[in-house]
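**Q** The following block contains a protein sequence and its predicted model.
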Amino acid sequence: MDQEEHADLMACGRLRLASSCQIDFSVHHFLFFIVDSRQVLHARVMPNQPPSECVDKKESQPMAGRRVIRRQVLLLLGYYNVSLHGGIIRYAKEAGWALDDSYQRSGMTPVWWSGDGILSLITSPKDVRAWENFPAKLPMVDLSKGWIADSMPEEDRVSGQKRHRVYYDNAKIGEAAADHFLQRGFRHIAYLNVGNYWHETERIPVIRERVQAAGAAFHEIDFYHHFLRNAPNALQNRRRAQEWLTEIIRHLPKPLGIVLSSDDWANCVLQACEAADVAVPEEVGVLGCDNDPTVCHCTPVPLSSIDVNWDAIGYDAAALLDRLMNGEKIPMSPVLIPPNGVVTRMSTNILAVTDPRIAKALSYIWDHYAHPIGAEEVAREAGLNRRTLERGFRKHLNRSVWHEITRVRVEKAKSMLWVTTAKAHEIAEKCGFSGIVAFSKVFLRFTGMRPSEYRKTKNAAHLSTRRRAAEE
């Protein structure tokens, strides 16, 4: 850059040197890019601020006597995860890279970019088209298996393209999900299949096999084939999707553990459970995937989630790209990163107890609530004396054995009042109550309504929901 060009820039604002190509398109700032070989200079006008606020002195100090050439790496992440980005940044700092992450923030393909390598995560045809703007010979590593789903046109699939890939180990994720519920005594475990995406087609068989091998029942909730295919705009109409899920959840056997492909879908299921008056985690345990703190702590019930190890995926993918940029010949076989395990929160903590005998007692209550069981029988089945069992329930559930037995019976009765036309005395008998009088008194104590009042209230709400859906 000659003195005249430098003077022009200084007239507009102070000059900032940066080690990354982060682009700020703010209305109140102006960015100037001067490309000198493989160096990128950023000039940023920051009015009314002293130089100390505009320039990171440590970053902007030039190295005496020589010019540093940084490798330019582009991020094309169709799915953004802060831990993934953090892993990439960690390696980039060690290697001295300059990262361009403008695609994640602007959604626009940086067609002006020219550099040394690309890290991508293809999640849609849009990402495929962004990918195709750059030379095929450029070193690239993708952090997925490609954009593959039954719900997309054949021409948009990229599974056949040969790329170096680093992504999560779906078999290990499936095993972790199944074991999480099995170890907590769940005998019914479901998976919500939202589109036959590649990660789902790899996880579902593993979960099914592991669950059935343990003698439990596996249920696949096929959201795509039974709902989404017939309502293509359903994802834009979240209320309809949740109404469909609400009906499904009401009819599935309880207690039930549901595994989801993402934390966002787990949040959708939690809201459907809330709409169905299904207790989480007492009746339905919900397990997400990705362990995204921006979702897991903001759901109706704090969400348990599988930590797929995004940080390691990002770091290892960057390391692989570095080797490719160094000219190494590396086989195309994918690198699979195992998960860190399940981060347990309230949505599955009903059987997350240190004493397996308490878990066994809970499972026995759920399986035999319709019979005239009491605390003595439950203690005997769990291999405990009654006093120890009561202490365990107080410690882990903050309620007595009697309260848990009664709570389960009331929840089953609520479900029958909602989805069946059975008479109150029939429901009382099927839910383990000694008679209609006892049923009515206990139901009133737990819900604040008599069974007949509860049925009328819920039927009115149900008809209102169906009427709105029909009108739309």
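**A** That came through, no problem.
**Q** switch to C-alpha atoms for all contacts and neighbour counts from now on
**A** Fine.
**Q** can you give me the helices for the stretch 151-300 of the chain?
**A** In the stretch 151-300 of the chain, the helices defined using DSSP state H, counting those that start in this stretch lie at 170-182, 198-213, 223-226, 238-251, 263-275, 293-296.
**Q** do the same with the stretch 351-472 of the chain
**A** Taking DSSP H, counting those that start in this stretch to define them, one finds helices in the stretch 351-472 of the chain at 356-368, 375-382, 386-397, 401-419, 424-430, 436-447, 451-471.
**Q** Turn the ones you listed into a markdown table, columns for distance to residue 315 and mean neighbour count.
**A** Below are the helices of the stretch 351-472 of the chain laid out as a markdown table (distance: least, C-alpha to C-alpha, whole Å; neighbours: other C-alpha atoms under 10 Å):
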| stretch | distance to residue 315 | mean neighbour count |
| --- | --- | --- |
| helix 356-368 | 38 | 20 |
| helix 375-382 | 46 | 18 |
| helix 386-397 | 39 | 17 |
| helix 401-419 | 47 | 20 |
| helix 424-430 | 56 | 18 |
| helix 436-447 | 51 | 16 |
| helix 451-471 | 47 | 13 |
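**Q** and here's the other structure:
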Amino acid sequence: MSKIFRILLLFNANKIYDREIIEGVGKYIASTGACWEVYVEDDYLIDRKSIDDWYGDGIIADLDDPDIADALAGSTIPTVGVGSSYEHHKDYPHFPYVATDNRALIESAVDHLTQRGLTSLAFYGANPSPYNRWAKEREKAFLSLTKERGYNSSVFRGFDTNARNWTFCMNRITDWIQQLPKPIGIVAVTDSRARHIIQACANTDIHVPENVAVIGIDNDDVARSLNRISLSSVAQNGNELGFVAAKKLSQMLEKDTNVSDLTKIGPLRVYDRQSSDFHAVNHPLIMTALHFIRVNVGKGIKSYHVFDALNVSRSKLEVLFKSELGTTVHDQIFTIRLKKACQLLKSKNKSIEEIAKLSGYPTTQYMYSVFAKNLSMTPKEYREKEG
């Protein structure tokens, strides 16, 4: 009978990054049949006492948390760390380590914005702390990339927000955004920080993405659901991080001497949504019209709703749309509605009937006919293909 190894996972699973790593560990166990008995706290949060009292065979730990790193510093138990990548090798722990590649994350975000024609870029980061060293690494990567490529850039770290200082923090973010050149693309260090940008723009009638295109990092469902504009995001490859970490630990448990010290894992993909759907337009009426459509398309709006909201004649706006976009107001509503439906279908947490309603289609059957005519597949088939 194979030896059963007792494994401790030290992660705070209230974060999407940690949850995906844990899932990756699970996929390794399932795919290899590893005889592991895995221990995590009942609430999936780290308990320092777990480290002190653990007498098992191996540990996989989030070493972005300096308290965990300190607690494990003298451990003789086989341990694999997971966390941020660093510019300098001296910043890595002495354990075998699997790192999310911060430069690759930022490069994906920058490429996403510049491929849309944006040449002015900004970075909304976070104040340095022992608990978020990855934020500084991402900021350094952004500054390095934009300098190498000759883009104008700006950095703002903002403040650590809480209920008491929220208004003050949002005002300072707004001040920063207002003084930036427009149009501009902003890379936020996390999806939570990206949400601040979208909220500040909404409060001051700065149009996203027409004036400010935004992309975050994490592909966090919670942060994304709190925005009126759906958030583009770079997804970290947490499953792969967890899988590789588990493989390294398995090698250590089997006394394999060829365990690599460091493996960097690049991003999974960029999720392209409304917040970065930038197209260079010059006329402010077109910017306002496109913004109105994006915000209200789920309400089933038609062309006349746009004319009424902007208090402009149909003929004037249609001429502007045709000259700058080569399309009509009706066609833009149609395209934006279809994009919204496609984005929602990529998530598994809503039924097709709910998605039809949220996208502004009068009936589910009508949405099916739109997909058949334009994509040659049903919404269900699109979900299976893209989900």
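**A** Now that the structure is in, tell me what you want to look at. In this text, all values refer to a predicted model and were calculated from it rather than measured experimentally.
**Q** where does the TM-score land?
**A** The TM-score (TM-score structural alignment, normalised by the length of structure 2) is 0.65; 294 aligned residues with a C-alpha RMSD of 3.6 Å.
**Q** Need the helices of the stretch 351-472 of structure 1 in a markdown table (columns: distance to residue 265 of structure 1).
**A** Listed next are the helices of the stretch 351-472 of structure 1 as a markdown table, based on distance: least, C-alpha to C-alpha, whole Å:
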| stretch | distance to residue 265 of structure 1 |
| --- | --- |
| helix 356-368 | 26 |
| helix 375-382 | 35 |
| helix 386-397 | 27 |
| helix 401-419 | 23 |
| helix 424-430 | 33 |
| helix 436-447 | 29 |
| helix 451-471 | 21 |
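**Q** of all these, which lies closest to residue 210 of structure 1?
**A** Closest to residue 210 of structure 1 of those is helix 356-368 (C-alpha to C-alpha; 18.9 Å).
**Q** Residues touching the closest one, excluding its own?
**A** 184-186, 254-255, 351-353, 378-379, 381-384, 389, 392-393, 404-405, 408 (C-alpha atoms under 8 Å, 6 or more residues apart in numbering).
**Q** Kindly recompute the last result at 7 Å.
**A** Contact partners of helix 356-368 of structure 1, identified using C-alpha atoms under 7 Å, 6 or more residues apart in numbering, comprise 184-185, 255, 351, 353, 378-379, 381-382, 392, 405, 408.
**Q** Run the angle between it and helix 386-397 for me.
**A** Helix 356-368 of structure 1 and helix 386-397 are oriented at 90 degrees to each other (axes from the mean of the first three to the mean of the last three C-alpha atoms, to 10 degrees).
**Q** Let me see the contact set for the counterpart of residue 199 of structure 1 in structure 2.
**A** Mapped onto structure 2 by TM-score structural alignment, residue 199 of structure 1 lines up with residue 134. With contact taken as C-alpha under 7 Å, 6+ apart, residue 134 of structure 2 is in contact with residue 84.
**Q** circling back to that earlier point, can I get the helices of the stretch 151-300 of structure 1 in TSV including distance to residue 91 of structure 1?
**A** Formatted as TSV, these follow (distance: least, C-alpha to C-alpha, whole Å):
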stretch	distance to residue 91 of structure 1
helix 170-182	24
helix 198-213	26
helix 223-226	38
helix 238-251	38
helix 263-275	26
helix 293-296	23
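**Q** closest one to residue 192 of structure 1 among these?
**A** Minimum separation from residue 192 of structure 1 across the helices of the stretch 151-300 of structure 1 (C-alpha to C-alpha) falls at helix 223-226, 6.5 Å.
**Q** ok, and for the closest one, which residues are buried?
**A** By neighbour count with 16 or more other C-alpha atoms under 10 Å, helix 223-226 of structure 1 contains the buried residues 223-225.
**Q** Now do that helix: distance to the chain's middle.
**A** 19 Å (C-alpha atoms, centre = their mean, to the nearest Å).
**Q** now swap in stretch 161-179 of structure 1 and tell me
**A** With C-alpha atoms, centre = their mean as the basis, stretch 161-179 of structure 1 stands 14 Å off its chain's centre.
**Q** do stretch 191-209 of structure 1 as well
**A** Distance, centroid of stretch 191-209 of structure 1 to centroid of chain: 14 Å (C-alpha atoms, centre = their mean).
**Q** what's the answer for stretch 464-472 of structure 1, then?
**A** 30 Å.
**Q** ok, residue 299 of structure 1 touching residue 266?
**A** No: judged on C-alpha atoms under 7 Å, residue 299 of structure 1 makes no contact with residue 266 at a distance of 8.8 Å.
**Q** Show me which of these two is the more surrounded one.
**A** residue 266 (26 against 17; other C-alpha atoms under 10 Å).
**Q** Show me what that one aligns to in structure 2.
**A** So, by TM-score structural alignment, residue 266 of structure 1 is matched to residue 194.
**Q** mind listing what that match touches?
**A** Taking C-alpha under 7 Å, 6+ apart as the criterion, residue 194 of structure 2 is in contact with 188, 214-216.
**Q** and of the helices of the stretch 151-300 of structure 1, who's closest to residue 87 of structure 1?
**A** In terms of C-alpha to C-alpha, the element of those nearest to residue 87 of structure 1 is helix 293-296, at 16.3 Å.
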